[in-house]
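J.: sequence plus the predicted model coming up.
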Amino acid sequence: MELRRILARNVLRRRKALDLSQEELADLAGMDRTWLSQLETTKAAVSIDIIEKIARAFEVDPAELLRAEP
């Protein structure tokens, strides 16, 4: 599975599990909500810096966001 899809799926699942809106996560990560929406729908290419910001907002290791589930 391509990394962009894995990241999108993991961000969306974790955000919903924490009961956060896109707006709330975007605020926590210091990014724009529309950009986060594009990330979750695989329409945006993502930099390492963005992955790090989102991981910090979730308080997880960035590698967790790129880990494919079996």
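T.: Alright, I've got the coordinates.

J.: drop to CA atoms for contacts and neighbour counts, all remaining ones
T.: Noted.

J.: whichever strand or helix holds Asp49 - contacts with which helices or strands?
T.: Using DSSP states H and E, Asp49 sits in helix 48-58. For helix 48-58, the contact count by 3 or more CA pairs under 8 Å, 6 or more residues apart in numbering; DSSP states H and E identifies helix 22-29 as packing neighbours.

J.: now do the helix it packs on: distance to the chain's middle.
T.: With CA atoms, centre = their mean, to the nearest Å as the basis, helix 22-29 stands 10 Å off its chain's centre.

J.: so what touches it?
T.: 15, 32-33, 36-37, 53-54, 56-57 (CA atoms under 8 Å, 6 or more residues apart in numbering).

J.: between those, which is closest to Ser47?
T.: Lys53 (10.1 Å; CA to CA).

J.: check it against this one:
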Amino acid sequence: MINNIRDMRKSQRFSQDELAQRTGVTRQTINAIENNKYDPSLALAFELAYVLHTTVQDLFHYDKPIRLSEKEN
């Protein structure tokens, strides 16, 4: 999963700590999400979108791998 949280956070001039406080998680959690080491729960994804004034779809993109059988079609 690819996310735009770092870019959105910086464009609104939030530190990781401030975003963490506003969403009720730790700064380490925000860091892990931004570095694609942790996928947030659906509830946290919606909370992040709310705090960053955007949509979940704008924050996250699922980069689905293409299967060999799909390439052949």
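T.: Sure thing, it's come through. Only a predicted model underlies this, so the values are computations on that prediction, with no experimental measurement involved.

J.: in structure 2, what residues pair with the helix holding Asp49 of structure 1?
T.: On structure 2, the counterpart of helix 48-58 of structure 1 by TM-score structural alignment is residues 42-52.

J.: mind telling me what Trp35 of structure 1 corresponds to in structure 2?
T.: That one, Trp35 of structure 1, aligns with Thr29 by TM-score structural alignment.

J.: list the contacts for that match?
T.: 20, 38.

J.: and if we set it to 10 Å?
T.: 16-17, 20, 35, 37-40 (CA atoms under 10 Å, 6 or more residues apart in numbering).

J.: buried ones in the helix holding Asp49 of structure 1?
T.: For helix 48-58 of structure 1, the buried set under the neighbour-count rule, 16 or more other CA atoms under 10 Å, comprises 50-55, 57-58.

J.: roughly how far does the residue nearest the centre of structure 1 sit from Leu18 of structure 1?
T.: With distances taken as CA atoms, centre = their mean, Val11 lies nearest the centre of structure 1, 3.5 Å away. Going from Val11 of structure 1 to Leu18 of structure 1 by CA to CA, to the nearest Å gives 11 Å.

J.: list the residues that contact both of the two?
T.: 25, 58.

J.: coming back round to it: buried ones from the contacts of Thr29 of structure 2, can you make that a ChimeraX selection?
T.: Restricted to buried positions by 16+ other CA under 10 Å, the ChimeraX selection for the contacts of Thr29 of structure 2 reads:
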select :16,17,20,39
